[in-house]
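J.: Here is a sequence with its predicted model. Questions after.
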Amino acid sequence: MTSSGTNPAGLPGSAAWELLLPAASAPARARGRFLQTALREAIRAGRLAPGTRLPSSRELAQDLGVSRGLVTEAYEQLTAEGYLRSGRGAGTWVGGAVRAAAPRARDLAPRPHGLRVDFVPGSPDLSLFPRAAWATAQREVLAGLPHHDLGYPDPRGLPRLRSALAELLARRRGVVADPERLVIVSGVAQAAALLGSVLHARGVREIGVEDPGSPQHDALYAAAGLRTVPLPLDAEGLAPGPLHASGVRAAVTTPAHQYPTGIACSPGRRARLLDWARSVDGLLLEDDYDGDFRYDRAPVGALQGLDPERVAYTGSVSKSLAPGLRLGWLLVPESLTDAVVERKRTMDLGHPSLDQAVFARFLECGEYDRQLRRCQRAYRERRDALVAALAEHFPHARVSGIAAGLHAIAELPDRYGPESRFLRRAAAAGVALRPLSACTHPAGGTWPATAGPPPGDEPGVRLVLGYAHLPAARIREGVRVMAEATAE
């Protein structure tokens, strides 16, 4: 390298020159690709500025110890892409079209940072994912998967998976499960989008949602062109009077374990909801998001089993295995099957075949049942730990809802309010919480985008506490820290 700041080949500065050196030591077949990549990245990063004249192909080849043809090919390729420009007898120059380095990918996954304890509900314990059993299923599937199963799949899903899943849902959830009406989807969100799109195409413009309920419903159904209508609850579930008065012909419900209140829909209320659907020629969408996890008795069967033609049923492995698998199912009435399947086809041409085959194997060999039992034991113990910790640190607090699922409602005495102050103090101590008010549909018809708007100054505090993703020791620590931070 010369003292004037240019190298023997004429490249300005040592940084750009040194960037090309790995191309010379790369394997012979890869040298051309390495040289093109190095030049491209140097131009993007600004180390080779627009207007910089590059050495001739002969000079650069000599200095790098590579063939001239390799350099000529690299120059021609980057000229065709617009990184370089050249003219007969005028040399090769860095073009002026590239203005900035290529952006680096960011991770926008919703992961909390800087917290001591995160009680926000919605996630299972990802450390319980059965890696060894899943890997075994993958190996067995890859060893025996027919080549044609790697082609475009049936948009409903692989027949093998739909058959195994239908057997599981009938056995565990009391569902009337016809594999021909079962569609494999990438989670409950896609199931809602599919069904919402089909309903919109049939003239439906509104859909009822439970209030309080999932804050995500408004955005999901708005994307399908449907306006959400909040419907209140009572002690038995979705209140039938307001449902009839609303004028909607489709409604979303979580009858096995209402989110977030924890109510289990009574037998009488189930019958009245189905009577409503029949009377208005309507449809109920049953979100069975955690129906397998009941701790005080056997889980109550799905609503769909009482009238398969008035209930569309959906669930997923997001709470039992991992949400990152993006595996779920939608079981639809016969009158909607063809339209839902065609919409699934146009949306993504079907769910990934290999993932479906692995899950099918996981069901067939009994591993999924074992996983559900494992999660059932762990989550029951964690709920017990939460209830005990609340009783110790927040005397007279009340945990409402049935003993089920992955979250619980904690109602604290009035002396801990107002809620806004309680939440500020807990957050300052590093404890993330979701108030029940964040799950309530506000006046004006839009759900909160995050954990909710600043809650009102009502005297009591009602919290939706997620516990499944936390070990018992962390639960006890979190409740203690929350109590210390919010004590007068």
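T.: Right, received. Where do you want to start?

J.: CA only for contacts and neighbour counts going forward, please
T.: OK.

J.: Show me where the stretch 201-350 of the chain has its helices.
T.: Applying DSSP state H, counting those that start in this stretch to the stretch 201-350 of the chain gives helices spanning 217-223, 240-246, 267-279, 334-348.

J.: Compare those helices and report which one is nearest to residue 486.
T.: Checking the helices of the stretch 201-350 of the chain against residue 486 by C-alpha to C-alpha gives helix 217-223 as the closest, at 32.0 Å.

J.: what separates that closest one from the chain centre, distance-wise?
T.: Taking C-alpha atoms, centre = their mean, to the nearest Å, one finds the center of helix 217-223 at 15 Å from the center of the full chain.

J.: Give me the helices and strands touching it, please.
T.: helix 188-201, strand 227-234 (3 or more C-alpha pairs under 8 Å, 6 or more residues apart in numbering; DSSP states H and E).

J.: Format those as CSV; extra columns: mean neighbour count and distance to residue 104.
T.: Compiled in CSV, the helices and strands packed on helix 217-223 are given as follows (neighbours: other C-alpha atoms under 10 Å; distance: least, C-alpha to C-alpha, whole Å):
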stretch, mean neighbour count, distance to residue 104
helix 188-201, 21, 28
strand 227-234, 20, 37
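
J.: alright, now check it against this:
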Amino acid sequence: MTPSDGDGLGVDLHLEVGAGGGRRAALIAALREAVRGGRLAPGTRLPPYRSLAADLGIARNTVADAYAELVAEGWLTSRQGSGTRVAERVAAPAPGPVRPTAPPPLPYDLVQGKPDPGAFPRAAWLASARRALTDAPHEAFGIGDPHGRIELRRALVEYLARVRGVRTTPDRIVICSGAAHALRLLARVPGAAGPWAVEAYGLPFHRGLFAEAGVSTLPVPVDENGIRVAELPRHAGAVLLTPAHQFPTGGPLHPERRAGVLEWARASGALVVEDDYDGEFRYDRRPVGAVQGLDPERTVLLGSVSKSLSPALRIGWMCLPSALVDGVVAAKGLREPYASATEQLTLADFLVSGAYDRHVRRMRQRHRGRRDRLVTALAERVPEVRVTGIAAGLHAVVELPPGTERAALAAAARHGVAVEGLASYRHPEARGPARPDGLVVGYATPPERLYETAIQALCGALTASLPA
């Protein structure tokens, strides 16, 4: 209900009070149930008598009597100048059945794939947001184009060409909420029909996503040079790759294999889907261009700001072959519900102004320093292990002696370290020998004040779990 202007409270309250006799009793019962069920929390101010009476179509005295009865019973309180409120001492709703709860998070988070939330460039982002909103056309606040904001697509064309060697145009970019959203859309497009070939080591989440879409996945072995192109199945409709920095093992796709995978795609009529998940972060090697730049009509490049800025922004992109654009947009739908138009406009300004480049350079230095500290600590305290996949990205693979991965994970948990085992990333249908036992250690997430302690806790866990 909406009180009259004279009330000055602006309080709305929905109650179901039946017609006919007994209105006072029905109102009392309805108010009791609203308090008992938690709809009216302790301290909530109720509408004045006349407002509620007018809304419910009952006499003002009936409401006054109902309030007085509930005050007498202890459900409500009434004080001069404060109005009528739900009593603070009313018991909370009875708890439902006990449900299992997730265990509390471990204090040292070394799980891969998550940037430090405290590193988000708030001041620079706010400056871009102000400029973007000031300059935005009125139509930006209407129903959006499912391709995404043109300002962002234009900015991405320039940025991706400059830093990743991508060849595309604004009309071939579709904005999405990240790599997972992109893969869901691609799985529904006829031009990317399954089954999909995938790297034998990769994200289980992606395999589950394909399974939900009814697309089977065919694991292909990987080694230090990336996916073994010679073992790609001819009947696959697409292959999902992480060529800049194989996830999770860490190496780039060898140049000969980059050319080979495109030859395979052309010969079999398949699609190459390139997940450029952390291409900005490289340390000890020259920049690696995107495979997409070698054949834009046979390759889809997926990117996002989840690693470079924040997964909370929910902004990603697809650089598509021209033949797939309409199908992806149709799969996305006309009223695209994922990426906010205002955040797309802000990211466009962030890119064009150079703020994104400055942020990436700053974070590259920070991550390189963290990686070096991790490698040094492990070399000094746990010389039995070997650290690989460290030339780029936000994680390292700590290779362990055979048969020790489970013990290392258990010891890490006892030492308060959240970390993942390499075996959890292996496709359940993968053929051939598995990679050595190992831990996938992310070094981006912990705040600086906890990072050194987290490294030492990891070293302690490994020392305790490895054979003497």
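T.: Nice, I can see it. Since this is a predicted model, take the numbers as computed values, not measurements.

J.: any idea how far residue 145 of the second structure lies from residue 47 of the second structure?
T.: 43 Å (C-alpha to C-alpha, to the nearest Å).

J.: make that residue 401 of the second structure, sorry
T.: When residue 401 of the second structure is compared with residue 47 of the second structure (using C-alpha to C-alpha), they lie 70 Å apart.

J.: What of residue 313 of the second structure?
T.: Using C-alpha to C-alpha, we find residue 313 of the second structure at a distance of 39 Å from residue 47 of the second structure.

J.: ditto for residue 352 of the second structure
T.: 52 Å.

J.: neighbour count winner among those two?
T.: residue 47 (21 against 18; other C-alpha atoms under 10 Å).

J.: In contact with the more buried one, which residues?
T.: If a contact means C-alpha atoms under 8 Å, 6 or more residues apart in numbering, then residue 47 of the second structure has 3, 9, 11-13, 84 as its contacts.

J.: between those residues, which is nearest residue 298 of the second structure?
T.: Ranked by distance to residue 298 of the second structure (C-alpha to C-alpha), these are led by residue 12 at 57.4 Å.

J.: what about the helices in the stretch 51-200 of the first structure?
T.: Along the stretch 51-200 of the first structure, the stretches classed as helices by DSSP H, counting those that start in this stretch are 57-64, 68-81, 131-144, 159-173, 188-201.

J.: deepest of those helices, which one?
T.: Of all the helices of the stretch 51-200 of the first structure, helix 188-201 has the most neighbours on average by mean count of other C-alpha atoms under 10 Å, namely a mean of 21.

J.: Quick one: residues in contact with that one.
T.: Outside of helix 188-201 of the first structure, the residues within contact range by C-alpha under 8 Å, 6+ apart are 185, 205, 220-221, 223-226, 287, 314-316, 328-330, 336, 339-340, 343-344.

J.: Could you dump the helices of the stretch 201-350 of the first structure into a markdown table with mean neighbour count added?
T.: Listed next are those as a markdown table, based on neighbours: other C-alpha atoms under 10 Å:
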| stretch | mean neighbour count |
| --- | --- |
| helix 217-223 | 19 |
| helix 240-246 | 15 |
| helix 267-279 | 16 |
| helix 334-348 | 16 |
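
J.: Of those, give the one that comes closest to residue 403 of the first structure.
T.: When these are compared (using C-alpha to C-alpha), the closest one is helix 267-279, at 17.7 Å.

J.: residue range for that closest one in the second structure?
T.: Aligning helix 267-279 of the first structure against the second structure (TM-score structural alignment) gives residues 255-267.
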